[in-house]
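Engineer: Structure of the sequence below:
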Amino acid sequence: MMKIHRTRVLAVALSAASLFGCGGGGSSTSLAGLGSGAAGSTGSAGSAGGESLVTVAGTGSPTDTAALPVKTAAPPPATPVEAFTKQSLTGYVNPFVGTADATKPASDPVPAGARGGTFPGATTPFGMVQWTPMTPSNGGTDHPVGYIYKEKTIIGFPLTQMSGSGCDGNEGELPVMPTFDTASVGPGAQENFDHKDEEASPGYYKVTLKDGVTTELTATSRTGFGRFTYPAQSALDSTRKTPYLVIDATRTNTIASTTGAIQLEGKDGLSGSTVGGNFCGARTYKLYFYAKFDREITATIKGGKANVSFATGSKPAVMMKIGLSYVSSDNARKNLEKESPGWSFDTVRTAASDAWNDRLNAIQTRGGTQTERRKFYTALYHALLSPNINSDVTGDYIGFDQAVHQVQDGRTQYVNFSNWDIYRSLMPLTGMLFPREASDMMQSLVNDADQCGAIPRWAPVNSDQGIMPGDSGVPTVAGAYAFGATNFDAKKALGYMTLVGNKADLRCTGSGLRDDANRMGDYLTRGYAAKDNGWWAGSLTFEFATADFATSQMAKALGDTTNHRLFLSRSANWKNQFNTDRKQLLPRFRDGSWMFDPTANADMVEGNAEQYTWMSAYDARGLIGLVGGNAAVVTRLDAFFQDLNAGMNKPNFYVGNEPSFATPWLYNWTGTPWRTQKVVRDVINTVFFDDAGGLPGNDDLGAVSSWYVWAAMGLYPEIQSVGGLTIGSPVFDQVVIRWADGAKKLTLDASGAGTNAPYIQSLKLDGQAIDMPWVWLADLKKESTLGFALGTGESQWGKDSAARMPSFGLDGFDSLDAALSNRGIGVDGQATDRSLEGYTFDMGGWSYSAKALAAAGATPGGTVSFNGIDFTWPDGKAGLDNMVVQGQTLSFAKPQAAGTLALLGSATVASTAPTGKLTVTYTDGTSQGFDLRFDDWTLGGGGGKVGAYNKVALTTDHRVDKSGKADTTKAFVFYWDAGLDKQRMVKSVTLPFQTDNGAVMHVFAMTLK
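Structural biologist: Purely as a prediction, here's the structure:
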């Protein structure tokens, strides 16, 4: 789009085809390798591969091409999609979207959620360098600081920036500022620009300040290139002005005063460092730089601030290249020399634009309005800003242990994982479109865990701040894996996932306990994180359960049956906080009592009870059943969607924040998919815009934007960590998704698509009609076509599909053996796996002793007889030997008549015996309900008595802890029975899904007689 006016333009040394796995500049360039990344090497001159690397070559002399910068042109008209033909898409991207308060604001947004928090500066996909203007914070009232559209003062151009993060400390290091008055630079600066004098496009930013200086910025992955054009020398002479470039290593976006150092490098360079970070209170880090100018400089350096002056007479356009590194200034120099060796600003700008165009071409669209295309490609652009490259071209990077590490050959290390935000929709999108880069991102998290002991939860640069509840790094990894990012050490990742899910006091980075040991301890031992733990505790259970589900799916994919079953069972723990009277997810105390009026963003993080109620998408059928069935859910969801961007307090949908992301698609599980189609289209049409206020909340490193990308395509990764997509309706006549192998694509043909035509009339996959709103990703990864017929009127398409939609509850077992979900029998003198308390009976560190049980008459696979009934004791071959009672339904392959239902089991953390409702269902459709009760397995350490509802079936003289050490506490197994109607045939038994007092019940054996 940029016109080059001189013939001395230098060639791009590595074309976009070699850098990004797809074609370079021409409109007909092949996309055969899109997403495959660069095949770099490590070493002193090498490059870690799999990244968005931009490398350009020049003459080696400081001569600019002096191209005339122009405003971004109007987007080109939509053209028919042709196979493997690159479109020109960067013109549809508006980097200013999200920099102003939302056009459709939430009434009470999350902190920092009034605007998107994006930036218009220059960067490349996933780039380390994100060089952008920085404005004041409106007198300190707007946070986090960055670029705020309503401001009219630029106080510097920092080299780094997080996009849409919610905390101060969002990078913003090393602000650079052209000026004639060095004393005026900084937070106290006066108004100095107007929006009519600035422009931005992918990889490029330009502004002309009121003093006449024009700043242009572009970037490679690890370097920035600035062109600062000062007024003509004659004008400077007449006003006696001296042109300066101020480089300040003593402040960042939100750190008013920090440690910095700058030194001269010959006659035309500078190097130095600054201390940045402190994101949400995380530890700081050191960022190094190495800068070169296209002329000799004079620098006055004092206290980490350099006032650089230079002669501009013959060349008023001063150029500066700057490399960054988190390892050393020498590495910053190597990054600069490798990625930007020449002096053609326009060549670098073109390469950056091409890099973005290649990435955007991973999804091609036809049809739709110009506004819809701008919204779509701007959202895709924002979704590809993070995570960010952190390793240098040498392969060096600073690890979580603060030591220098070498990335594996051919890989890139990444940072800035906003996991709580990105696991829901962004990482599945990245994994699907760019599996090589996403695999490196997941390997980065595994490397982090190697250095700090756990997969980080919310990881800015080289640390885990641990903000936001739960273990969100776990579903981040599992979601990326499920959507195609499998080229990393998944087995080791699973080891860390099972570690984090079984240990109460796991630490990462030494920055404190993950949520505090009591919170995870509660979750393990009670099946929910009690509200007694204070701030945000009411939403911890859902987040922990989501991590458990992710672990179960990763374990299943890797053939680990034991952990698949164990963690799938724990993923049902969300039901322990479902209040059956209110039919709502509510905080709960340790004694089993409820908090009926939780405070938004205090008792439940960044949301309220109604918003959290709908978050258990992986067990949608279980949730719908508890709420009261399809009709009840539809009525309630209809009310929920009366407001589409409600904020934290109102009991309505809040698209500007992640907890509500999946809710619009729940209609698909109720037999009313047309309601999903309507609601999603209403959100697209009325909440997202293509102007500065176009995002409904802070983008959280691309999370909100990724939601829009999915929604506009008519697909969504509804079930975290599962490789499948639920279906809405595409905005465009055609969407073509190019798979990373470059040889295949998914085409979404949408006949009748239009702004007001969201309703599916029929749907075909490769010509075969499908009648439910779900497709498995594996069925799309070949050369596939989803053919939509859309219309303006509601259709009954999919109305009979609710029962066939995937749901991962605990309702599909044909025997108790298949439902075993806990390790409860330890071996004297032998530690559990890694001595983890989650692999013990009470999940607090104690188990029955296998030796003591054998002495009492219970051996693996043997028969235990009591009260005239024979029970089969679990054989433990699957690594599990009892079932934690969580609402499992056990269906009998051959129904049978019986007069007695008998169970062997016990309870844990039970000061008094818990009660839960057990239901027996007969083949004639009738049912009986019973109060299942079990006493505590140690009778409170020996001080309790057996209730009338139980009998002691087994008594052991000791138990063992997680290390295999025995104590003298007696442990019991109790007998419970219920009388049945012998005249009817038993079809199934459904166990209680929660208990009245919050204690946990376990079952070892069950018999019908």
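
Engineer: Could you use CA atoms for every contact and neighbour count after this?
Structural biologist: Noted.

Engineer: what's the burial count for the closest residue to residue 473 other than its chain neighbours?
Structural biologist: What sits nearest to residue 473 in space, not counting adjacent residues and going by C-alpha to C-alpha, 6 or more residues apart in numbering, is residue 457, at 4.7 Å. Under the neighbour criterion other C-alpha atoms under 10 Å, residue 457 is assigned a count of 26.

Engineer: again, but for residue 296
Structural biologist: Residue 296 has 14 neighbours, counted by other C-alpha under 10 Å.

Engineer: got it, and residue 370?
Structural biologist: Counted with other C-alpha under 10 Å, residues neighbouring residue 370 total 15.

Engineer: coming back round to it: quick check: the residue nearest to residue 473 touching residue 421?
Structural biologist: No - using C-alpha atoms under 8 Å, residue 457 makes no contact with residue 421, being 10.3 Å away.

Engineer: quick one, what contacts residue 775?
Structural biologist: Residue 775 makes contact with 724, 725, 726, 727, according to C-alpha atoms under 8 Å, 6 or more residues apart in numbering.

Engineer: and the two most separated of these?
Structural biologist: Greatest spatial distance in the contacts of residue 775: 724 and 727, 9.9 Å, computed using C-alpha to C-alpha.

Engineer: Residues that sit against both of those two, list them.
Structural biologist: By C-alpha under 8 Å, 6+ apart, the residues touching both residue 724 and residue 727 are 774, 775.

Engineer: what kind of secondary structure is residue 287 in?
Structural biologist: Judged by DSSP: H, G, I helix; E, B strand; the rest coil, the three-state class of residue 287 is strand.

Engineer: to compare against the first, here's another:
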Amino acid sequence: MKKTTLLLQAAVLGLMLAGCKPASDTEPLMDKVQYVDPFIGTGFHGHTFPGATRPNALVQLSPDTHLLGWEASSGYHYDDDHIYGFSHTHLSGTGIGDLGDVALLPYSGEDSIKPVATFKKETEKATPGYYAVRLDNFGINVELTTTDRVGFHKYTYDNPKERRVMLDLGHILQANWGHKVVGNSYMFVNDSTVEGTVKTQGWAHFHSVSYRITFSEPIETVYQYLDGKLRQDSLFLRVNTDKDLKFHYKFPEKDQPLYVKVGISTVDPEGAEKNLQAELSGWDFDKTREESFKIWNKALNLIQIESSDPKVLVNFYTALYHTMISPYVYQDVDGRYLGMDKQIHTAEPGYVNYSVFSLWDTFRALHPLMTIIKPELAADWGEVMIQGYKEGGILPKWPLASSYTGCMVGYPAMSILADLIAKDLAKGDMNLWTEAATRSSVYRPDLAEKFKGTRELDLITKHSYYKEKYGFIPADSVPESVSWGLEMAYYDWCISQIAKKAGNTDLANEYAQKAEYYKRYLDPETKLMRGVMGDGSFRTPFNPHYSSHMKSDYTEGNAFQWSFFAPHDMDNFITAIGGKKELEMRLDTLFTTSSEIDGEEASADITGLIGQYAHGNEPSHHIAYLYNWTDSPWKGQEYLDYIMREFYTNDPGGIIGNEDCGQMSAWYVMSALGFYQVCPGIPEYTLGRPMVDHAVIHVKGGKFEITVINNTPANKYVKEVKLNGKLLEKPFISHNDIVNGGKLEFIMSNTH
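Structural biologist: Now for the predicted structure:
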């Protein structure tokens, strides 16, 4: 089929900013970019990066300061003072690293195969769409900006005689965790242009990035290093190897900046060239940077807040910024992309392919947030899930590039699909959705055979097999049985909603019954969710403080943190545990018990502790809101106030755990506005303690306005709430209450 580049560019830009507009196209936008600090989350274990990108863009151009270990997940950690290269692809806030593709490093006077830059923190600057730093040991000022698929570099050298650039095609992140280069093809196109393809295996078992690099002036001399050795033959026009490959380029003496444009493609160098020509045909760095500012400012203005506390403004808009880093477009301007079947596809009109869905994390708040502020984009992501099933035979689970990583618990794509249905955002054939959901919820020996020998085999575990056979997962058969059992019960409820939408009543009823399997883990004696052995008995001995990463009955947590997960069945869950007074007592115990974590191999993800509540990881994110199902919602308001003030701060360590592709930040955005969706799939939000004084959310119905009266740090309790002037009797509002437009008014107090 034929498509014009112009139409595709317009479509992609429209999708990135989809859903809502500020009040009118002529209304001036407020400067919200000024409140974003991309360094927040780059310290502690936040694992974010400070580099330049645009909303949901393929190119995420950032300095790589950390190459090995957990803190190298994004390639950057704030404590570092060395830069190994500026690479064009990154992950934001993950607990596993990958990418770091096509790294460039300008240098001067260094006689080394792999020069390394040093820098001082005070010379770093980062705002949305722009990054700058001075390389002290080389005397070079570096500036970076981007389009969606092109990285744009500006290098200003102190020494005009020593203008050099290294292209490091052996550069990877977390090589000590098995990430490696498996293929390198390179071509010297002309004296100012090179192109090629790098293939790696890591968290994404199959990963291929093609590039087209154009310098603003001719290369004077080329030095090529193959596997650490300088090649002595003449001009290296073409190279094909699986070895480490580096090029050093020397440029003529000139007292002016050197510019570099790097087009990235998911398919081939021809695609990279098309992307570069379509998005950045000229050399105006400042204009490109200004365009990025305007795009980011428009995106951030989808929610306009006011606060008397400047820290809240920075936390809020930095968090909103982080919710728009991923998933990112994984498709060239001509519509081509590499699918989950590892084949090249051309997108049908209206379809845009995306990658990097951290679904187990992001189903909880990121995707619900996008159904409000970018509903068309949220709906498109549902289509990507279904397309992934059509290509790969199973719904995506932490898809990275064109690979299933199989990471985390269960089959969380069901939550995304069920929530779209509940909010009337679902597009496509519901019978196909039902087929995709059911076939992704059972053990698949066919796929186990297909994925044998690859990292994608992690997608197929025996948890589903045992769940279908016994109605529970034996703790003595597979690890993390309780976490999988609880989450699969929720996902099966989601499947029942999908089947219901398709009109398949029998299947809906079947999965509704499976949705009650969570009760099998509920121990009436300890009042916690507990591992069940193959003989039907609870595991003994039992220590609810115990954690053993990937070896215990719980995923990245312990019994305390996992014993409150039945979001789809709260009323029956509360009845099963003995009523709402019992729920309140259990919540009180969770938040006030000792914060000690037992176990020599306890999960490092258990951070941000209040008692045994762990805000640094996703299984706890809904728990403070459960006080709204008790007679003491004020207790939840107290904890929400503490979490937002203490675990989100205006400094590099300002995110208390892995950012996880926007989930930690989406939790803050929604909570600071005063509401949260405990169960995606039920189009209802429960109210909390808002941090903003005033907010306007631009929605399909116009504006949803939030006003908070008497909002001070001391006034952390909600005295009353009015929706469109009517006093609310219960702390809940519907999705339609928000997206149809209206006004929510909180009146705060210092007493409960």
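
Engineer: Fetch the TM-score of the aligned pair.
Structural biologist: After superposition, the two chains reach a TM-score of 0.88 (TM-score structural alignment, normalised by the length of structure 2), with 702 aligned residues with a C-alpha RMSD of 2.6 Å.

Engineer: pull the longest helix from structure 2.
Structural biologist: As assigned by DSSP state H, the longest helix anywhere in structure 2 is helix 481-501.

Engineer: Next secondary structure after that helix?
Structural biologist: Counting by DSSP states H and E, the element after helix 481-501 of structure 2 in chain order, helix or strand, is helix 505-514.

Engineer: State the distance from the residue nearest to residue 473 of structure 1 to residue 468 of structure 1.
Structural biologist: For residue 457 of structure 1, the distance to residue 468 of structure 1 equals 8 Å [C-alpha to C-alpha, to the nearest Å].

Engineer: Name the residues contacting each of these two.
Structural biologist: Shared contacts of residue 457 of structure 1 and residue 468, defined by C-alpha under 8 Å, 6+ apart, comprise residue 420.

Engineer: residue nearest the centroid of structure 2?
Structural biologist: Residue closest to the mean C-alpha point of structure 2, counted by C-alpha atoms, centre = their mean, is residue 661 at 1.6 Å.

Engineer: aligned partner of that residue in structure 1?
Structural biologist: Residue 661 of structure 2 maps onto residue 701 in structure 1 when the alignment is built from TM-score structural alignment.

Engineer: what about the nearest residue to residue 165 of structure 2 once chain neighbours are set aside, how many neighbours?
Structural biologist: Among residues not flanking residue 165 of structure 2 along the chain, residue 106 sits closest, at 4.2 Å (C-alpha to C-alpha, 6+ apart). When neighbours are counted by other C-alpha under 10 Å, residue 106 of structure 2 registers 30.

Engineer: Translate residue 106 of structure 2 into the numbering of structure 1.
Structural biologist: Residue 106 of structure 2 maps onto residue 178 in structure 1, by TM-score structural alignment.

Engineer: any idea how far the helix or strand containing its match is from the chain center?
Structural biologist: Counting by DSSP H and E, the element that carries residue 178 of structure 1 is strand 176-179. Strand 176-179 of structure 1 sits 36 Å away from the centroid of its parent chain (C-alpha atoms, centre = their mean, to the nearest Å).

Engineer: That strand vs structure 2, average offset?
Structural biologist: Strand 176-179 of structure 1: mean distance to aligned residues in structure 2 after superposition is 0.6 Å, counting by mean C-alpha distance after the TM-score superposition for structure 1.

Engineer: can you list the residues that contact that strand?
Structural biologist: So strand 176-179 of structure 1 is contacted by 155-159, 185, 211, 213, 215, 228, 243-248 (C-alpha under 8 Å, 6+ apart).

Engineer: repeat for stretch 240-250 of structure 2
Structural biologist: With contact meaning C-alpha under 8 Å, 6+ apart, stretch 240-250 of structure 2 is reached by 113, 162-170, 181-186, 219-228.

Engineer: Using ChimeraX, define a selection of the buried residues within the residues you listed.
Structural biologist: Buried residues among the contacts of stretch 240-250 of structure 2 (16 or more other C-alpha atoms under 10 Å), as a ChimeraX selection:
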select :113,162,163,164,165,166,167,168,169,170,181,182,183,184,185,186,219,222,223,224,225,226
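
Engineer: Can you give me the buried ones in stretch 247-257 of structure 2?
Structural biologist: Those would be 247, 248, 249, 250, 251, 257, for stretch 247-257 of structure 2 by 16+ other C-alpha under 10 Å.

Engineer: how about the second one, what's its partner in structure 1?
Structural biologist: The one in question is residue 248 of structure 2. Aligned partner of residue 248 of structure 2 by TM-score structural alignment: residue 307.

Engineer: Which residue is the nearest non-sequential neighbour of that match?
Structural biologist: residue 246 (4.6 Å).

Engineer: for that neighbour, what are its contacts?
Structural biologist: So residue 246 of structure 1 contacts 176, 177, 178, 179, 182, 185, 305, 306, 307, 308 (C-alpha under 8 Å, 6+ apart).

Engineer: preserved in structure 2, out of those?
Structural biologist: Retained in structure 2 (both residues aligned by TM-score structural alignment, their matches' C-alpha atoms under 8 Å) from the contacts of residue 246 of structure 1: 176, 177, 178, 179, 305, 306, 307, 308.

Engineer: how close does the fifth one sit to residue 227 of structure 1?
Structural biologist: Spelled out, that is residue 305 of structure 1. In terms of C-alpha to C-alpha, residue 305 of structure 1 sits 20 Å off from residue 227 of structure 1.

Engineer: Cheers, nothing more for now.
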